[in-house]
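Peer 1: need a 3D model of the sequence below.
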Amino acid sequence: MRLVLFICLLCILSNTFAQEYRLNGVVRNSQGHPLSSASIQILSVKKVMISGEEGKFSLQHPAGNVEIEISYTGFKRFRESFNLQKDTTVYFFLESKVEQLDEVVVSSDRLLQAEQFKTTRMSTVNLTEKDITSIPVFGGEADLLKIIQLLPGVSKGVQGSTDLFVRGGAADQNLVLLDGAPVYNTGHLFGFLSVFNSDILQGVEYISGAFPAQYGGRLSSILNVNTKSTMSSHTEGQGSIGLLASRLMIRQPIIKNKLDIWVAGRRTYVDQVVKAVGQDLPYYFYDINAKVIFKPTLRDRIEVSHYSGEDKLNYRRQPQDTSARRRNISSNFTIANSSQTLLWKRQIQPNIHSALSLYRTNFNYTIQTGFEESRLFVHSSIEDVGGKYSLHWDSVGQVSITAGVESAHHKVSPNIIDTSGSIAELLQSSSTQAQTSLESSAFIQADGTWDQNWSWSAGFRLSSAIVRDKFYSNPEPRVAIRYKLSETLALKGSYSRMAQYLHRVSSAAVAFPTDIWYPVTKDVVPQTSDQLTLALQKRIPGMNVFISLEGYYKNMNDLIGYREGANLFLNTEFEKQLIQGKGTAYGLEVLIKKESGKLTGWISYTLSRSERQYDEVNNGLWFLSRYDRRHNGSVVMNYEFAKRWSFSAVFEFISGSRFTPIVGRYAVPANTLGGIQLIPVYATMNSVKLADTHRLDLGIKLKSKPEKKFQSEWFVGIYNVYNRAMPYGIVIQQNADGSYRYEQPGLFGLLPFVSYGFKF
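Peer 2: So this is what the prediction gives:
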């Protein structure tokens, strides 16, 4: 009998000891703002987590003592123990490390390198508003894409362009998202400035490998840009006045902690300044951004975003001299971007979150030119309407799961050309038939741990595209693994497969806004890539330094190329000029990043090689890619040497791009009687490298006293300090003896800049 009672008592106690309760946590700063992506260590069960939406996290924990430690860059480490005897929600408030802390950027996608070290994430860099606005840039105008070009693995196309060439990929292989909507044209001023107003940025995530399954549609990288979405308790504003443009942003709470709205604008005014002194520069651009944030319930959050921007060039010449040599000329050139996004986030359960986004995005350009009775009209556009729905489960056992679906309808009008008058004899009116395609995908991603040393991530994405009577589908597996060698050293590896169903057709070696987007067809198949990455990551907590050494190998198939001698400019039958081939890219990347303290910034270096092969060109032999940049390095730093003063510097070095030289000529009969025509003979494709480029920029910033309600700052600096001409391209000139010489025109020598910023 005693034995029976003892066994019953043992069962009761065992059940008690095995009882688990749900712990829901919310991480906030001392002002009550949520801190997403905080690092959370549950020491009592040896589990590591990252806070998600609104700084929330959730897990099952055995009844009894809970020991938790929370860390977040710029804040004091938080540690607490308490007794858990029921399902509980706990709020954790972190204190800043310094009395006057710069604005902390809060975003669900923001995961700084120090926190990334504890996860399987790699090939990822996150930037804050301070990262973007604190370094010297062209014209004093802070520019996101110019910062991205300073990261490892990223090459610029030509000097001044906002195009990104990532790990041997092409410029169209990067998915750029603004609040979830794709951006097809990222540049203003013919690529010298990006379309992103730095005042509105909250979190920027750049991924070049180990892609999460929720991302797809491009081969080389993801740039996820999120605009400000935190609630404000009072009217706020900020802006700047620079040499190129001015910006202004106003945010206004309508209902405290319920309804918030902000509007931002940016415009160049060089045209107005030049006009005031009696000259004419008929070009300007503008951007308008707006966002409404609504929290109808504690569990729901709705965000409505809008963006529109245009570049306009309007040239008129109406001379008084009406002689044959001087006629009336008019030219209008317009480039337009716009997007609208609706995002609804809902907390279904403490550990289950959903997100539904709907978007529309449009990019188009129009050229109208008139000369005497001749007229030329050119138009091209692409419009997407799409949506995405995802569910995220925190801590299903030792695993977090994200799953969802997305779809986008693409409508592309590649080229519409209308001519009249004498120009019609040279270029006939024509149009490329509008193309539509439906691109869809389903995805699932799981992240978990085996023990305190091993963690893993596995995902699968099934993508497809329907165009006319053709159906394409691609399975895209993703996997990543992490092994903790020590508390400050980790080894990571990943494999990712990506597929791309849209291509950008370039009419020149330099990417202009007149390039057109084109979907897959029955003859143009999707591009695919397979990428392997291995990384060794080290963090030095006492110095707030993160070090990453990554090696990658990428194999690409069905890459878009062009037949030899192809002429794509104003060509409505350009598909006949397209070819598809293979590519490989491999390299080694180094990143040393310091994210907090008086001295912040990073050092990056990339050693890489990129090759292509097309059956139709170069005799079918492999050749180096045009943008094979063997060496690419940069140093970015910002030093706060006094309470109100800071000094910044950027140095970059990049190997020259490649081109194919003319090595000879041969004669063939010309159309004229007895005439001959000399046909150039080219060397091996891209066998000659242009000159290497390097540049140093310096800047100094003075801030107003921090206790003032109206904050202001002056930013003064020099772009290209030692006045080195930056090659923009190559020009082939023929000498009198018939030989050829090559010249590299340069852009932008030494350029001083000054800007005035304010915040209230």
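Peer 1: all contacts plus neighbour counts: C-alpha atoms, from now on.
Peer 2: OK.
Peer 1: surely Asp260 meets Arg251?
Peer 2: Yes. Applying Cα atoms under 8 Å, one finds Asp260 in contact with Arg251, separated by 7.4 Å.
Peer 1: assign a three-state SS to Cys8, would you?
Peer 2: helix (DSSP: H, G, I helix; E, B strand; the rest coil).
Peer 1: and what of Ala114?
Peer 2: helix.
Peer 1: on that earlier part again, pull up the overlap in contacts between Asp260 and Arg251.
Peer 2: Both Asp260 and Arg251 are in contact with Ser232, where contact means Cα atoms under 8 Å, 6 or more residues apart in numbering.
Peer 1: ranges for the strands of the stretch 601-750 of the chain?
Peer 2: 623-624, 631-639, 645-654, 658-659, 662-669, 676-682, 688-689, 693-703, 711-719, 726-727, 731-734, 740-743, 746-747 (DSSP state E, counting those that start in this stretch).
Peer 1: redo the ones you listed as TSV? Include distance to Ser441 and mean neighbour count.
Peer 2: Listed next are the strands of the stretch 601-750 of the chain as TSV, based on distance: least, Cα to Cα, whole Å; neighbours: other Cα atoms under 10 Å:
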stretch	distance to Ser441	mean neighbour count
strand 623-624	33	20
strand 631-639	35	22
strand 645-654	37	20
strand 658-659	37	20
strand 662-669	46	12
strand 676-682	44	13
strand 688-689	41	16
strand 693-703	41	20
strand 711-719	44	20
strand 726-727	42	20
strand 731-734	44	11
strand 740-743	47	13
strand 746-747	43	14
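Peer 1: this one next, for a side-by-side:
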Amino acid sequence: MGRTGYVMLCMLLPGWICAQTFQISGIVREERKDALPLAHIIVLPDSTTTVTDNRGKFLVNLVRGEHTFITSYTGFRTLTTRINITSDTTIQFQLQPSIDQLEEIVITSQRDRQQELFESTRMSTQVLNPEDVTSIPVLGGEADLIKVLQLMPGSVRGIEGSSDLFVRGGAADQNLVLLDDATIYNTSHLLGFVSVFNPDILESVESVNGGFPASQGGRLSSILDVRTKSEIADDTHVSGDIGLIASRLFVEQPIVDDKLGVWVAGRRTYIDKVMNVINEELPYFFYDLNTRALWRPSARDRVSFSYYQGNDDLDIFRDRNNDGVGFLTSFQSGNDNQTLQWDHSINDRWETHVSALRTTYDYSILNAFRDNRLRAFSDIEDVSAKAEAIYRGDIQRNIKIGTQWIRHEVSPSVVNSSGTFSEFLESTTSQGRVSNELAFYGQYEWSPADRWMLNAGLRTSMAIVDDQAYAFPEPRFAARYEIIDNEAIKFSYSRMAQYMHRISNSAVTSPTDIWYPVTDSIRPQSGHQFSLGWQRSLPKQDIIMSLEAYYKPMRNLIGLEEGTNLFFNSNFQNSLVQGRGRAYGLEVMVRKNAGKFTGWISYTLAWSRRQFDELNGGEWFASRYDRRHNGAVVAQYAITHRLSVSGVWEYISGSKFTPIIGQYQVVAPSTTGVDLVPVFAPINSVKLTDAHRLDLGIKWRSQPGRKFQYEWFAGVYNAYNRTNPVAITIETDESDGSLRYEQPGLVGLLPFISYGFKF
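Peer 2: Okay, here's the model as predicted:
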């Protein structure tokens, strides 16, 4: 090496060493370990700035040496931290609440998440945090995510107290429910009255009813994306809740500081145990078990394994002669999900997410007497994988590309019979019907001009069953135009395809419903959705207002021929019919996200219609839950930092049903008597009584800052004791033999109380 080269090397090498950069990743939390999205971080001396994402995470590249991090968030004390950077590092900043703003910080992160949605092209989307779920009075006092979503615009419930969800005129099977990316096929316990989501495990919830991004698909009406806690605890934490219906326990434990941790959560109802104490019998219980292992092998990588198991169990034994020989009726159903996820940060712009998943759902019904047995069961198993890459430019430019594969294996309505049962119902066999779904997607969000934001994407999906293949291009587009500061107009278009169908006799979701894939004769459901909306943000008042109109035509919807009974029916495929649908409506939402007073007002004006050539003479008819008016007022007020009150008032139009308008006599083929044959009115031509209800709650917390925290939550469900219909029954007038309909209710005024703790 010449003298000149040696001198240049000596000059450049120290500069290169000093300029070497490292990736610094981390999370900003508050003292209760909840993540703080959109927290501001300034790094000195070079004044690098960044903002945490919606999970409170951030990523910056810094040169070797000492740096000062200044972290700030509304309602919290600013934190200044000095760190000497010598390698890729993972850090955690924990902010303390400002003393004079203790009452206002509970929903602060929710405000920022709503503001983030407002500033993007996203519409028809609601985000919730755990506080939203646990602060609202519900049936039995058991915090329920689905019941909170029922109070949002565009979403309505089925019957009183149920955890059904019908979104923008769609059916219950048109909602894709994800728990850490794994599909949940049965979302409820207790015959539909409690959802499967343990509120203790929730980190974030996002419900999308329209304007779907290209990365989401598989259902026509909505995507419910539920994420569980994803951060490694810095110490052992235990929390729990004791209620009237069930009790919960949550434990998180670090194993290696900032590297490896685990949490476990369990919930079980004890109705069966309580009834035994008072010498009564109700042989039913349900339970949920959730756990997640979290591993951070490096500053750039996050690996986790999630597991969920939930079961319902009912066993009724009737021994009328007390001789030990009786009639057994047994019912079991259960979800079982596993998710393995790997998140990798390539640099401060690119990141990848890879998931491998397995989902199973099954149910079994058994009737047995001596050697006579009749059992029906159905199950579905999914094995899937998903990979995507995300480019995060500045606020004006983001790219997402990915692919997804799902293998379904379905064994629908299998019957095993023996003894006398086999004389009238033969056993069936099933090797399982296998189908494969594959999807590729890409989307690009950018700002082409001042005040404009666009998002264009394409999802191409396909399904292969036996020798039949279906493919659908699913274009997605969304636009936002800012009229003036804090006021915008949004538009979105989505095409969706659905390759899995739920077959049901009942008007509400039942654990015995059958999931069935497309076949050579059953085509995929598909639909278009157009949405136009106006949004207004009032930052000083922490209020966001929205007005949206939507129109959704649908094709190849699933129905059953009149008179079909699915119970112990293994040939239901021959009774399936497909038709058209359309839904349209107007939604209004006013939401206050922070401060002592929080809550929202929602209203939906909606229509939902169906048409099948084989039903109703081929004429259009209203869908079962074509509820014209749906409104809700949800309010929470923090009187002090220890005492708060909450209330929910809900009004919904009655659902539809098909009445019997007459009957005629025919000669019975096997006897000398006659049979009465009912005559029905047009399908869903009569409306049930409208329903409305007021729920009230009061919560008392322990003094903040203590190691052991507790809270009492008490209230009443249906405070003014109104009877809201849950069914239709036909009664015969004994005087003249005429028929009349009655609308029995579920419950009247029902108090509740629960005790929660954490340490």
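Peer 1: now render the strands of the stretch 601-750 of the first structure as JSON lines, adding distance to Asp109 of the first structure.
Peer 2: Output for the strands of the stretch 601-750 of the first structure, formatted as JSON lines (distance: least, Cα to Cα, whole Å):
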{"stretch": "strand 623-624", "distance to Asp109 of the first structure": "36"}
{"stretch": "strand 631-639", "distance to Asp109 of the first structure": "23"}
{"stretch": "strand 645-654", "distance to Asp109 of the first structure": "26"}
{"stretch": "strand 658-659", "distance to Asp109 of the first structure": "37"}
{"stretch": "strand 662-669", "distance to Asp109 of the first structure": "49"}
{"stretch": "strand 676-682", "distance to Asp109 of the first structure": "48"}
{"stretch": "strand 688-689", "distance to Asp109 of the first structure": "39"}
{"stretch": "strand 693-703", "distance to Asp109 of the first structure": "29"}
{"stretch": "strand 711-719", "distance to Asp109 of the first structure": "28"}
{"stretch": "strand 726-727", "distance to Asp109 of the first structure": "35"}
{"stretch": "strand 731-734", "distance to Asp109 of the first structure": "44"}
{"stretch": "strand 740-743", "distance to Asp109 of the first structure": "45"}
{"stretch": "strand 746-747", "distance to Asp109 of the first structure": "36"}
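Peer 1: closest one to Thr334 of the first structure among the ones you listed?
Peer 2: The closest of the strands of the stretch 601-750 of the first structure to Thr334 of the first structure is strand 746-747. By Cα to Cα, the value is 23.8 Å.
Peer 1: tell me the first helix or strand C-terminal of that closest one.
Peer 2: strand 751-759 (DSSP states H and E).
Peer 1: packing partners of that following strand?
Peer 2: strand 236-241, strand 711-719 (3 or more Cα pairs under 8 Å, 6 or more residues apart in numbering; DSSP states H and E).
Peer 1: ok, average deviation of the last one from the second structure?
Peer 2: After superposition onto the second structure, strand 711-719 of the first structure lies on average 0.5 Å away from the residues it aligns with, using mean Cα distance after the TM-score superposition for the first structure.
Peer 1: so what does Gln665 of the second structure match up with in the first structure?
Peer 2: Here Gln665 of the second structure is matched to Ala667 in the first structure, going by TM-score structural alignment.
Peer 1: and Leu357 of the second structure, by the same measure?
Peer 2: Leu357 of the second structure maps onto Tyr359 in the first structure, by TM-score structural alignment.
Peer 1: counting neighbours, what do you get for that match?
Peer 2: Residues contacting Tyr359 of the first structure under the criterion other Cα atoms under 10 Å number 22.
Peer 1: so it, which of the three states?
Peer 2: strand.
Peer 1: same check, this time on Ser333 of the second structure
Peer 2: Going by three-state DSSP: Ser333 of the second structure is strand.
Peer 1: and it, what's its match in the first structure?
Peer 2: Checking with TM-score structural alignment, Ser333 of the second structure has Ile335 as its match.
Peer 1: what sits against that match?
Peer 2: 310-312, 363-366, 513 are the contacts of Ile335 of the first structure under Cα under 8 Å, 6+ apart.
Peer 1: show me what contacts the nearest residue to Pro213 of the second structure once chain neighbours are set aside?
Peer 2: Of all residues not flanking Pro213 of the second structure in the chain, Arg476 sits nearest, at 6.5 Å (Cα to Cα, 6 or more residues apart in numbering). By Cα under 8 Å, 6+ apart, the contact list for Arg476 of the second structure reads 211-214, 456-459, 492-495.
Peer 1: tell me where the first structure has helices.
Peer 2: 2-18, 113-116, 129-133, 144-148, 270-276 (DSSP state H).
Peer 1: how close does the residue nearest the centre of the first structure sit to Leu145 of the first structure?
Peer 2: Nearest residue to the geometric centre of the first structure (Cα atoms, centre = their mean): Leu223, 2.5 Å. Leu223 of the first structure sits 10 Å away from Leu145 of the first structure when distances are taken as Cα to Cα, to the nearest Å.
Peer 1: if we can go back for a sec, now do the contacts for the match of Leu357 of the second structure.
Peer 2: Shown in contact with Tyr359 of the first structure (Cα under 8 Å, 6+ apart): 180-181, 339-342, 384-387.
Peer 1: just these: which are in strands?
Peer 2: Secondary structure from DSSP state E places 181, 339-342, 384-387 of the contacts of Tyr359 of the first structure in strands.
Peer 1: can you pick the most crowded of those residues?
Peer 2: Busiest of those [other Cα under 10 Å] is Ala181, holding 28 neighbours.
Peer 1: give me the nearest residue to that residue, chain neighbours excluded.
Peer 2: Per Cα to Cα, 6+ apart, closest to Ala181 of the first structure is Tyr359, 5.9 Å.
Peer 1: still on that earlier bit, Val681 is in contact with the match of Gln665 of the second structure, correct?
Peer 2: No. With contact defined as Cα under 8 Å, Ala667 of the first structure does not reach Val681; the gap is 10.6 Å.
Peer 1: dump the contacts of Arg476 of the second structure to a markdown table, plus distance to Leu12 of the second structure and neighbour count.
Peer 2: As requested, these are exported to a markdown table (distance: Cα to Cα, whole Å; neighbours: other Cα atoms under 10 Å):
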| residue | distance to Leu12 of the second structure | neighbour count |
| --- | --- | --- |
| Gly211 | 52 | 27 |
| Phe212 | 51 | 27 |
| Pro213 | 47 | 27 |
| Ala214 | 47 | 27 |
| Ala456 | 45 | 19 |
| Gly457 | 46 | 22 |
| Leu458 | 48 | 21 |
| Arg459 | 49 | 24 |
| Ser492 | 53 | 26 |
| Tyr493 | 55 | 22 |
| Ser494 | 54 | 24 |
| Arg495 | 56 | 25 |
